[in-house]
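Trainee: what follows is a predicted structure for the sequence shown.
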Amino acid sequence: MKGTFIKIRGKSLYVEIHGNEEAPPLLYLHGGPGESCYEFMIHQADRLSEKLRLISMDQRGVWRSEAIEEDEPLTIYDLVEDCEQLRRQLGIQKWAVLGHSFGGLLGVLYAIHYPNSVSSLILEGPSFDLIKSIRNWLRKAASLYESIGDAEKMAACIDIANGAQTPPEILDAFIELGQGLGDLRMKVYTPNGGSNYTKMIYSEREREEFGRRTNIHVSKIFAEGRIFDSLLPKLKELTLPVLLIKGRHDPIICEEQTDSFVNDVRNGHLKVYEESGHLLHFEEPERFAMDVIQFILESNHN
């Protein structure tokens, strides 16, 4: 089974399933908010499905999933509840969860709210505290602006990174300064600039519609505001096996957040990829798949 649509709490969500039905199940949660599972599945579906039953979805209102209308509500906990309802509809007793970036935040919330549904948790470059992640991102962006001789934008990055602005103001600056980097923006995330990360099969018209849906999704998640709440105090509530995979050059999972994970997650494990950044599933795909599979199989065995 590959791409299909499954009705979850009144909306048709795009779901992909790869691998043997008897293999240990793994749910992948994409980042963003407002990205999709598209790129991850390009780079990891074949690799992970050799040993696992890989399940992914475009989150509610995102990309190929049914659109959310302007007058419909959407919260982070709607996204968490969708995970649980999908598990029940697929008849899965318990599954591992892998979250990338914003998906890592969702994975933590899901594991805390439904501890009997999640067997193990893998976090790829997660953000436990969005504001700390953005501030760290801006410090790295400042060095790129310096490299191209844009002293004004470099100073703006440093000012926001070290200032006392409100979360919405910090977010607005992050968006504006990210756009200002143009083609250099991906170099904040990964040393190689993310070349060949996306191999698009959809038409321009389809991508425009996907973008429209995603914009509604993103605006509602940020308007709700819970995305700005730090999860660092909640890490102590995780009791299941948790693997944090971090790229040394990743601006999102900063050192402060990494230290909190190491100190507070009682059954936590850390792997650092020294040459990579935020897109480990793309930058080191073979190693990433091997580490994920090994961790899930060992966790299930124990």
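Mentor: Structure received.

Trainee: rest of the way, CA atoms for contacts and neighbours
Mentor: Noted.

Trainee: S276 is in contact with D250, isn't it?
Mentor: Yes. S276 lies in contact with D250 (CA atoms under 8 Å); the separation is 7.3 Å.

Trainee: who has more neighbours out of the two?
Mentor: Higher neighbour count among S276 and D250: D250, with 27 against 20, using other CA atoms under 10 Å.

Trainee: helix or strand for the more buried one, which one?
Mentor: Using DSSP states H and E, D250 falls within no helix or strand.

Trainee: contacting residues for it?
Mentor: Counting by CA atoms under 8 Å, 6 or more residues apart in numbering, D250 touches G125, V188, Y189, T190, S276, G277, H278.

Trainee: before we go on, here's another structure to hold up against the first:
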Amino acid sequence: MKLLSLTIAFTLTIFINKVQAQEENVVESQGVNIHYTTFGEGSPILIINGGPGFSSEGFIPLAKEIAKQGYQTILYDQRGTGKSSMERMDSSTITMDWMVEDIEAIRKKMKIEEWVVLGHSFGGIMANYYTAQHPSHVKAMISSSSGGIDLALLGNAQSDLYSKLSETELDSMRYWGARRRAGDSTEYANKQFAKYMAPAYVYNRKHIPVVAERLTQGNMTLNRLVWNDLIRIEYDCKPKLRSLNKPVLIIQGKNDIISEDLAFTADSVFSNSKVILLDSCGHYGWLDQPVDYFSNIFRFLEQVEEHSENVKQVKLVLQDYIQSIYISDSSMVETIADSTLQKSGHYYSPRRKTWSYENMDYEELQHTAATYNRKQWLPEWAPAEIEIYEVKEKVASAKVKAIWGFDYILLSKKNDQWIIDKVLWQSYTADEQQEYFRKLKGIWELNNTSQKE
């Protein structure tokens, strides 16, 4: 496929900046000064604009609109664009991996543990790739007219765009495109090409002029470098993102140049996602249907905050579950476990070298908590690892690793309180225990020595 089709499919930033940035910052990333701007205060939301090859300037109004709802929005110029200028742009300096490092540099400088990532069009591709590399730092993701989770877009990018143009518009765009390829680099030729391509991006034709103006502002050399790298790495985030349990909103117009198939493919991969298709809407939801676009995003963000609080509460319950046994405090069991608790599992006897199956109810868990470490035999490096699998409105699942083995736990939310409902556990084998405990003890001794120094 010609690179023209790649350029056509992703020329994405369209707003004109008419306001002063709240706060501008720069962070060094792999020899490049990455410029970023923050708006508002609250939970952080990283906004990744489309392109590639366009600055973030056009997304300032979008960032400010979201910030008005009590969030801190973060815009950044991708390497080689806007104020994130570079002396040398080639296949060694413009790669998806370097662009991920740029995002991480911003996150680390801002000391953000996790944030919501909103990616529009190519920005959606970037958001997918970043999340696949750093899922623990992503609280939730918003895919706005995203270019997809793999390279399926390339199969129909040109035809999808052409189908949105009238015969006159298509003929005129092809004419000016041929003029440009023949060497006509005049501003007039560029504007004419953009003028006839812009209608493909919007449902309401009153937005054509602002889109056409923005289409003339991209760096096509950088655009080609990024697409070449996506092809080189065989971009496909499906394998890594199948295990992502964070909330994902997939939103785009029903008249978008981006096929709905890409949205539903992504939805089939994510375990906690939903698709919103906006009526009478093209590639830019905030232009064609601003009320529906923003209301869906704000509703999703409210749900994300609720989900985040639920995850926090589930983690606290699991921490208390382990600690109730470690510190011999049976009273903690009353606040973390249901009275109908069912706990069962497999215990391996190193002496007999056999497995046995055991059951435990609520009262027996209280007894265990009171007596297990009564003689204070537990080492300081005793494990207390928690892995949360999924948290829904009323149920949650997780795994904990403790001194006795590992538990698979189901929790339920009753009367606004998360409690443990069922536990299935297994003790360590002799070999597992020896190897695992040896590592834990080594880590503890290393950390303890470092703290003393």
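Mentor: Looks like it arrived, so ask away. All of these numbers come straight from a predicted model, not from anything done at the bench.

Trainee: mind checking which helix or strand L4 of structure 2 is in?
Mentor: Using DSSP H and E, L4 of structure 2 falls in helix 3-9.

Trainee: what does P126 of structure 1 align to in structure 2?
Mentor: Superposed on structure 2 with TM-score structural alignment, P126 of structure 1 falls opposite S146.

Trainee: I figured that match hits L118, correct?
Mentor: No. S146 of structure 2 is not in contact with L118 according to CA under 8 Å; the separation is 9.8 Å.

Trainee: what's the neighbour count on I276 of structure 2?
Mentor: Neighbour number of I276 of structure 2 under other CA under 10 Å is 17.

Trainee: measure it to H134 of structure 2 for me?
Mentor: Using CA to CA, to the nearest Å, I276 of structure 2 is found at 25 Å from H134 of structure 2.

Trainee: longest helix of structure 2, counting residues only.
Mentor: helix 290-326 (DSSP state H).

Trainee: in the helix or strand following that helix, what counts as buried?
Mentor: Remark: after helix 290-326 of structure 2, the chain's next helix or strand is helix 333-336, criterion DSSP H and E. For helix 333-336 of structure 2, burial by neighbour count (16 or more other CA atoms under 10 Å) applies to V333, I336.

Trainee: so helix 333-336 of structure 2 matches what in structure 1?
Mentor: By TM-score structural alignment, helix 333-336 of structure 2 lines up with nothing in structure 1.

Trainee: helix or strand next in line after that helix, which one?
Mentor: Assigned by DSSP H and E, the successor of helix 333-336 of structure 2 is strand 337-349.

Trainee: which residues touch that next one?
Mentor: For strand 337-349 of structure 2, using CA under 8 Å, 6+ apart, the contacting residues are 354-362, 419-429.

Trainee: I'd say E39 of structure 1 and T198 touch.
Mentor: Yes. Using CA under 8 Å, E39 of structure 1 is in contact with T198, at 6.0 Å.

Trainee: what's the span of stretch 322-334 of structure 2 from first residue to last?
Mentor: 14 Å.

Trainee: what do you get for stretch 273-287 of structure 2?
Mentor: End-to-end for stretch 273-287 of structure 2, by CA to CA: 24 Å.

Trainee: H217 of structure 1 maps to what in structure 2?
Mentor: Using TM-score structural alignment, H217 of structure 1 pairs with L222 in structure 2.

Trainee: how much space between that match and G51 of structure 2?
Mentor: Distance from L222 of structure 2 to G51 of structure 2, by CA to CA: 9 Å.

Trainee: show me which of these two is the more surrounded one.
Mentor: More crowded of L222 of structure 2 and G51, by other CA under 10 Å: G51, with 29 against 22.

Trainee: that's a helix at that one, yeah?
Mentor: No. Using DSSP: H, G, I helix; E, B strand; the rest coil, the assignment for G51 of structure 2 is coil, not a helix.

Trainee: aligned counterpart of it in structure 1, please.
Mentor: Using TM-score structural alignment, G51 of structure 2 pairs with G32 in structure 1.

Trainee: ok, whatever residue of structure 2 lines up with K187 of structure 1 - contacts?
Mentor: Applying TM-score structural alignment, one finds that K187 of structure 1 aligns to P199 in structure 2. Going by CA under 8 Å, 6+ apart, P199 of structure 2 touches K164, L165, R205, I208.

Trainee: follow-up on the earlier one: find the residues that touch each one of S276 and D250 of structure 1.
Mentor: With CA under 8 Å, 6+ apart as the test, S276 of structure 1 and D250 both reach T190.
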